[in-house]
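> For reference, the sequence and a predicted model appear below.
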Amino acid sequence: MSKSTDYDFATADFNSVYRGGELLGDAGITKAPWDIGEAQPGVIAFEHRGRIRGDVLDAGCGLGDNSIFLASRGYTVTAVDAASAAIEQATERAAGADIEFAVADATSLAGFEGRFDTVLDSALFHTLDADGRRSYAAALHRVARPGAWLDMLCFAAVPGGMPEPLSVKEETVRQVLGEAGWRVTELEQTIYWGVAEVTLGFLAKTGTQVEIDDQGRTQLPVWSVLAERA
């Protein structure tokens, strides 16, 4: 049986999975497991708490549901993803919503310097390797204005969570963000919804046990991180 260490998560092919191909080797994931068709509850919670303001960057926007939600609430949103297939489908899904979509490498974000008051990361940070996480945190700092907020959801390395290295220890989050010039003001555990039928085979291979709600969604533990650009 395959274990989590058998998979090189850095080789995940996001363009492939958005087009119905394999995301990761023989994991059997051929649909985006994060595509729940609506904004993540953690993102809605950020907005309800007043954690969104000004010009917003949705980094790693995927199919755009979080961006669509924020635009519907009146925010100016720029949504970027490295996967061109994601941006193509997100643009269609947004159906004329006032969102600027762009294909961009989140570890550099060249051309977006100093533009944003709020940065949203809904499940991007944990997909990167150690070097990528450091580059990404630094890139977010460059594109954020002084005093900007970072709201982040990333898989938590806790019992019942995704296998490492696709989940992150609390101290790693704090260290990487701190080194990049972000001051973490709050870090707590919450949940991230996924589509259970898409990932059950993979989770079985990795020996991961997760909760599934009555809508067939996985309930995965994530860190809900609030930070401020120092």
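All right, it came through fine.
> contacts and neighbour counts: CA atoms only from here.
Fine.
> so where do the strands sit in the protein?
55-59, 76-81, 99-103, 116-122, 144-155, 182-195, 211-212, 217-229 (DSSP state E).
> Turn those into JSON lines, columns for mean neighbour count and distance to Val173.
Below are the strands of the chain laid out as JSON lines (neighbours: other CA atoms under 10 Å; distance: least, CA to CA, whole Å):
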{"stretch": "strand 55-59", "mean neighbour count": "23", "distance to Val173": "17"}
{"stretch": "strand 76-81", "mean neighbour count": "23", "distance to Val173": "21"}
{"stretch": "strand 99-103", "mean neighbour count": "18", "distance to Val173": "25"}
{"stretch": "strand 116-122", "mean neighbour count": "24", "distance to Val173": "13"}
{"stretch": "strand 144-155", "mean neighbour count": "24", "distance to Val173": "9"}
{"stretch": "strand 182-195", "mean neighbour count": "18", "distance to Val173": "9"}
{"stretch": "strand 211-212", "mean neighbour count": "14", "distance to Val173": "24"}
{"stretch": "strand 217-229", "mean neighbour count": "22", "distance to Val173": "9"}
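> Distance to Arg133 for these - can I get that in CSV?
As requested, the strands of the chain are exported to CSV (distance: least, CA to CA, whole Å):
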stretch, distance to Arg133
strand 55-59, 13
strand 76-81, 15
strand 99-103, 19
strand 116-122, 12
strand 144-155, 12
strand 182-195, 13
strand 211-212, 28
strand 217-229, 15
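> Nearest to Trp34, out of those strands?
Closest approach to Trp34 among the strands of the chain is made by strand 182-195 (4.8 Å; CA to CA).
> on contacts alone, who are the packing partners of that closest one?
helix 41-48, helix 170-179, strand 217-229 (3 or more CA pairs under 8 Å, 6 or more residues apart in numbering; DSSP states H and E).
> next, the one to line up against it:
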Amino acid sequence: MSRFGADPHAFFTRVYADVAPWEIGDAQPDMARLLAAYPPADPVLDLGSATGDLAIYLANLGHEVIGLEFVAAAVEQARAKISRLPAESAARLRFVTGDATRPSALGIPLGAAVDSGFLHLLDPAATDLFIADLARAIAPGGRYYLHEFAVEFPIDNVPRAVTEEEIETRFSLASGWRLLEMRRAEFFNRVAQPTPAVIACAERV
């Protein structure tokens, strides 16, 4: 995460001292539509789960969900939301403080991983390592759902663009993945117009 200064953890900890601009109180609409079209298998890992909106959305649909986030303050906020959920949803959901670039460290074969704005935080070298680790963590037939910015902004401390060409290359059959869907999308936030985005679902083979 070198795009976010020498200490990305400190940067994101400051962001979560307030309400982060990408926190919209629910799953991103395009991600919700993708999950409906290609239902995930359990357990589902929410990569960079922030304060838990997407993980909670999935738990309310009946999925077993783990939220993985490296900012402790965000995890605390997510755990506080569990107390307001129906008991059935709360029982299916837990949040863990840890490194989402290393999902295999959980030691759990995953049915799916959801990524609503995580991959686009990583530079290309970190992305290489992350995708290799993710491939070890997701069971054959498991799916990875990603929703990322598709435009580059010429300012500091913002995500990078993830292109359709990059997704096609990283999630090819030769790389052990089958790309089930990819399309243009929007990424909503609380402070500005939606950002042009790309969304995709890839399946491990």
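Nice, I can see it. No experiment lies behind these values; they were computed from the predicted model shown.
> What would you report as the TM-score here?
The TM-score (TM-score structural alignment, normalised by the length of structure 2) is 0.83; 190 aligned residues with a CA RMSD of 2.1 Å.
> Tell me which of the helices and strands packed on strand 182-195 of structure 1 lies nearest to Glu113 of structure 1.
Of those, the one closest to Glu113 of structure 1 (CA to CA) turns out to be strand 217-229, at 13.6 Å.
> Show me what the closest one is packed against.
strand 144-155, strand 182-195, strand 211-212.
> Pull the distance from it to the chain's centre.
9 Å (CA atoms, centre = their mean, to the nearest Å).
> Tell me which residue of structure 2 matches up with Ala32 of structure 1.
Under the alignment (TM-score structural alignment), Ala32 of structure 1 pairs with Ala20 in structure 2.
> ok, now Phe125 of structure 1?
Using TM-score structural alignment, the equivalent of Phe125 of structure 1 in structure 2 is Leu119.
> Count the neighbours of that match for me.
Residues near Leu119 of structure 2, counting by other CA atoms under 10 Å, number 26.
> for Met162 of structure 1, same thing?
23.
> follow-up on the earlier one: need the helices and strands packed on strand 182-195 of structure 1 in CSV with distance to Phe155 of structure 1, can you?
What follows is those, written out as CSV (distance: least, CA to CA, whole Å):
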stretch, distance to Phe155 of structure 1
helix 41-48, 12
helix 170-179, 10
strand 217-229, 4
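> still on that earlier bit, what's near enough to touch the match of Phe125 of structure 1?
Thr127, Leu146, Glu148 (CA atoms under 8 Å, 6 or more residues apart in numbering).
> State the distance from it to Phe4 of structure 2.
Taking CA to CA, to the nearest Å as the measure, Leu119 of structure 2 and Phe4 of structure 2 are separated by 14 Å.
> Pick out the residue closest to the middle of structure 1.
Ala123 (2.0 Å; CA atoms, centre = their mean).
> now that one: how far from Arg93 of structure 1?
In terms of CA to CA, Ala123 of structure 1 sits 20 Å off from Arg93 of structure 1.
> for the strands of structure 1, which one sits closest to Ile68 of structure 1?
strand 99-103 (7.6 Å).
> sorry, back to before: the closest residue in space to the residue nearest to the centre of structure 1 that isn't next to it in sequence: what's it in contact with?
Nearest non-adjacent residue to Ala123 of structure 1, counting by CA to CA, 6 or more residues apart in numbering: Cys154, 4.9 Å away. Contact analysis of Cys154 of structure 1 by CA under 8 Å, 6+ apart lists Ser122, Ala123, Leu124, Phe125, His126, Ser167, Val168, Val222, Trp223, Ser224.
> Correct me if wrong: the second one contacts Phe155.
Meaning Ala123 of structure 1. Yes: with contact defined as CA atoms under 8 Å, Ala123 of structure 1 counts as touching Phe155 (7.0 Å).
> aligned partner of Ser135 of structure 1 in structure 2?
Match for Ser135 of structure 1 (TM-score structural alignment): Leu129.
> got a list of what its match touches?
By CA under 8 Å, 6+ apart, Leu129 of structure 2 lies in contact with Thr101.
> and if you look at the one 3 residues further on?
Taking CA under 8 Å, 6+ apart, we find Ala132 of structure 2 in contact with no residue.
> Quick one: closest of the helices and strands packed on strand 217-229 of structure 1 to Leu63 of structure 1.
Of these, nearest to Leu63 of structure 1 by CA to CA is strand 182-195, at 13.5 Å.
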